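# attaching a predicted model along with its sequence, questions to come.
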Amino acid sequence: MSRTVLVTGVSRYLGGRFARALASRSEVGRVIGVDVIAPPHDIGDAEFVRADIRNAMIGRILQQTEADTVVHMSVIATPNSAGGRTAQKEVNVIGTMQLLAACQRAPRLQRLVVKSTSAVYGSSPRDPAMLTETMTGKNPPRSGWGKDSAEVEEYVRGFGRRRPDVEVATLRLANVIGPGIRTSMTDYFSLPVVPTVLGFDPRLQFLHEDDAIEALVRATLGPAQDVINVAGDGVITLGQAARFAGRPTVGIASPLAELMGTVYHRGGLADFSADQIRYLRFGRCLDTTRMREVLGLEPAYTTRSAFQDFVRTRGLRGVFSPTVVNAVERKLVSRLRPEPQPGTEVLQ
């Protein structure tokens, strides 16, 4: 019997690509994409329904379409795209609660797939080299997208206990990167000069957008359940990534790193929370054994080749003139330098 799948968040890049890919599969009879605005991109044969998952209307849509599968991709990563941090949390947490309440009342529902993030582990120098799904990070996220995603996962676990008849799969994706997607990390490596935390060169892991879509499709149509880490093979350091992108780096002392994030956020250059600054100090890497055993996924791109594909398609690689580099560095340092207090002498 063919599947009827309801997908949230189809107006965002990854959600739209996933809906299009799913609608092309022979096992799927119908795909209903839900979001508050019409998708600016092609979603193939998927149908679009304008709805807000924070509203009880989502329950009526689920009942009327008789969807047997729900794929939740509406957890927003950056507050700017949601209209601010308050709106972001409402969509992420309140929206998830409303969606799960609707799923609770849907007797035909057989499967729930949730797109989560590796950010739920946080970043800490005391974390193991590779984090498995059963581990909890030593310093879990305290704000922003990571904290929202951790709360979402908690609500999903509660739903699984209340509806044991529904198969639930949660995919913790590493930082997704590629030719089309825009994230805080793609913005970061597109800066003329990449700021780093002085004395740290963290190990990073990336997931190509094509592999992210394939993982979600397999989780939707296959037997996958529970939490699954998804990432490309291997790691690269932040310094290596900056060199691949042809970007010079400037080291910022640790006490000023969070202020650096604020400067870039307010300037609209990149969106970094305190938790993301910790990621740029300590990094984070995932064990992907379950990805292979449960999803049967062998990523087409390694961490290195995924990043290189991002660099190639964005046209980043090149030589920046010393004049431009020095000007950006001076501007950044001047913003981070504290203002002298009246009556104090500034030492040169």
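Right, received. Where do you want to start?
# use CA for all of it now, contacts and neighbours both
Noted.
# for the stretch 201-348 of the chain, which segments are assigned as strands?
Using DSSP state E, counting those that start in this stretch, the strands of the stretch 201-348 of the chain run over 203-204, 206-208, 226-230, 236-237, 249-252.
# how about those, which one is nearest R266?
Taking CA to CA, strand 249-252 is the member of the strands of the stretch 201-348 of the chain nearest to R266, at 17.7 Å.
# picking up where we left off before, so which of the strands of the stretch 201-348 of the chain comes closest to R281?
strand 203-204 (9.2 Å).
# give me the helices and strands touching that closest one, please.
Counting contacts by 3 or more CA pairs under 8 Å, 6 or more residues apart in numbering; DSSP states H and E, strand 203-204 packs against strand 236-237.
# what's the strand it packs on packed up against?
Looks like strand 236-237 contacts strand 203-204 (3+ CA pairs under 8 Å, 6+ apart).
# quick one: N229 and R172 touch, right?
Yes. Taking contacts as CA atoms under 8 Å, N229 lies within contact range of R172: 4.8 Å.
# can you show me the helices along the stretch 51-200 of the chain?
57-65, 79-82, 85-89, 95-104, 144-162, 184-188 (DSSP state H, counting those that start in this stretch).
# okay, one more to line up with it:
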Amino acid sequence: MDLPAEPRVRWILHRAAALIEQGAEPVRGLVLPNADSFPDPFDGSPNAVAKLLARVQALAGLSDLTVELTFVTPEGETMSTGCGSGACGPGGKIEARLDRVGRRPDGSYVVAVGTGEVRDPVVLTTALVRSVACMFMTEADAYDGLSATEREPVTDLAGVLLGFGVLLANGSHVVVKGCGGAKIHSATRLSTNELTLALAMFCKLFGTDGRIAARHLDPVPRERFAESETWARANAAVVRRLREDPDGIRSDAFVLDQAEGWISRLFSFGRGKRAPTAEETLSELERSMRVTTPKKTVDPERAKKLAELRALVDETLEGQ
């Protein structure tokens, strides 16, 4: 199966447990690239992009944040559209978090979008989702303690937990056609395999039907998601602990099961009850190793007297 290596899977679990404790949960469930999630028409204009950003904020539960949207041309020129929500705050020095997102001292944000990104709806939506995820991370102080190399991938993971996993997975594998042929680009820092695994965890954790997510994934992410769902089913007990026992997940106190593909399941049909998962096996072993209360030893003399008493009672009853 084409899944991330186990150390990377454990990293995703560790970081997801921390993010959930910091409030990274969906406000509107799983966000899909359809008219239900994004009802406003889009014509590529600055106002349309601003409305799209405001919509992503609303879906993440962050509409209360004031955001100014700016466009950056290839020549480096900038153009502002004003605030995405609320009234424009005063200007000032920007405290950069990710490259495209800045936070002013008054708490308002500035988001920069490249004019080239506007031409591709998948790339644009991914950029805006990552920007809003960055705002969440900033507001939750979730960047504290992260290394510089972790900030971007953890931002992607936060976006998945906020409900944007389908959009991010599609944005991780963008096919761009040009004169030299088609090329694959990624608008995310996490890979397609990592994002689809995180999406499968999300669906299992929040009770979302994975088939709904799969229907809105592009071909390559959809294929990877099918493998990730198999992994999530095999490790459902571990995934549940992201909310039930985050400390245990962060301390690496869990065992991962080897996911079984559909071919293996097909040829194992009729073999009887499935084998326990690694997590179930470990739990059973722990239960078997628990110390039981030893039975009290019966005193031989006391046992002899009790036997004689029972015999005497039996003789009395027989003589009646």
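That came in fine, so what should we check first? All figures in this text were calculated on a predicted structure; none of them were measured in a lab.
# any idea what the TM-score is?
TM-score for the superposed pair, counting by TM-score structural alignment, normalised by the length of the second structure: 0.26. Supporting figures: 141 aligned residues with a CA RMSD of 6.6 Å.
# now name the helix or strand holding G82 of the second structure.
Taking DSSP states H and E as the definition, G82 of the second structure sits inside strand 78-85.
# show me what counts as buried in that strand.
The neighbour-count check on strand 78-85 of the second structure (16 or more other CA atoms under 10 Å) flags 82-85 as buried.
# downstream neighbour of that strand in the secondary structure list?
strand 95-96.
# packing partners for that following strand?
strand 101-103.
# count of residues packed around V217 of the first structure?
19 (other CA atoms under 10 Å).
# contact partners for it?
18, 21-22 (CA atoms under 8 Å, 6 or more residues apart in numbering).
# again, only using 7 Å
L22 (CA atoms under 7 Å, 6 or more residues apart in numbering).
# that one and I61 of the first structure: what is the separation?
When distance is defined by CA to CA, to the nearest Å, V217 of the first structure is 22 Å away from I61 of the first structure.
# what do you get for R50 of the first structure?
Separation of R50 of the first structure from I61 of the first structure (CA to CA) stands at 10 Å.
# quick one, which of those two is more surrounded?
I61 (17 against 14).
# which ones are touching A112 of the second structure?
69-72, 100-101.
# of those, closest to E244 of the second structure?
V101 (32.9 Å).
# buried deepest among the strands of the stretch 201-348 of the first structure, which one?
strand 206-208 (a mean of 27; mean count of other CA atoms under 10 Å).
# which other helices and strands does it contact?
strand 175-177, helix 303-314 (3 or more CA pairs under 7 Å, 6 or more residues apart in numbering; DSSP states H and E).
# which one of these is the most hemmed in?
Of these, strand 175-177 is the most buried (mean count of other CA under 10 Å), at a mean of 25.
# just the residues contacting that strand, thanks.
Here strand 175-177 of the first structure has contacts from 186, 205-209, 306-307, 310, using CA under 7 Å, 6+ apart.
# so how far is F18 of the first structure from K115 of the first structure?
Taking CA to CA, one finds K115 of the first structure at 11 Å from F18 of the first structure.
# mind checking which of these two has more residues around it?
F18 (25 against 20).
# now do the contacts for the more buried one.
Here F18 of the first structure is in contact with I213 (CA under 7 Å, 6+ apart).
# what's the helix or strand for it?
Element membership for F18 of the first structure, per DSSP H and E: helix 13-23.
# ok, then the element right after that helix?
strand 28-35.
# packing partners for the helix or strand just after that next one?
Next in sequence after strand 28-35 of the first structure, counting helices and strands by DSSP H and E, comes strand 47-50. Helices and strands touching strand 47-50 of the first structure, by 3+ CA pairs under 7 Å, 6+ apart, are strand 28-35.
# next, the angle from the strand it packs on to helix 57-65.
For strand 28-35 of the first structure against helix 57-65, the angle by axes from the mean of the first three to the mean of the last three CA atoms, to 10 degrees is 160 degrees.
# excluding chain neighbours, what is closest to N47 of the second structure?
T81 (7.0 Å; CA to CA, 6 or more residues apart in numbering).
# the one you found and T70 touch, don't they?
Yes. In this structure, T81 of the second structure is within contact of T70 by CA atoms under 7 Å, at 6.2 Å.
# buried ones in the strand or helix carrying R130 of the second structure?
Element membership of R130 of the second structure, judged by DSSP H and E, is helix 121-139. Buried residues in helix 121-139 of the second structure, defined by neighbour count with 16+ other CA under 10 Å: 122-137.
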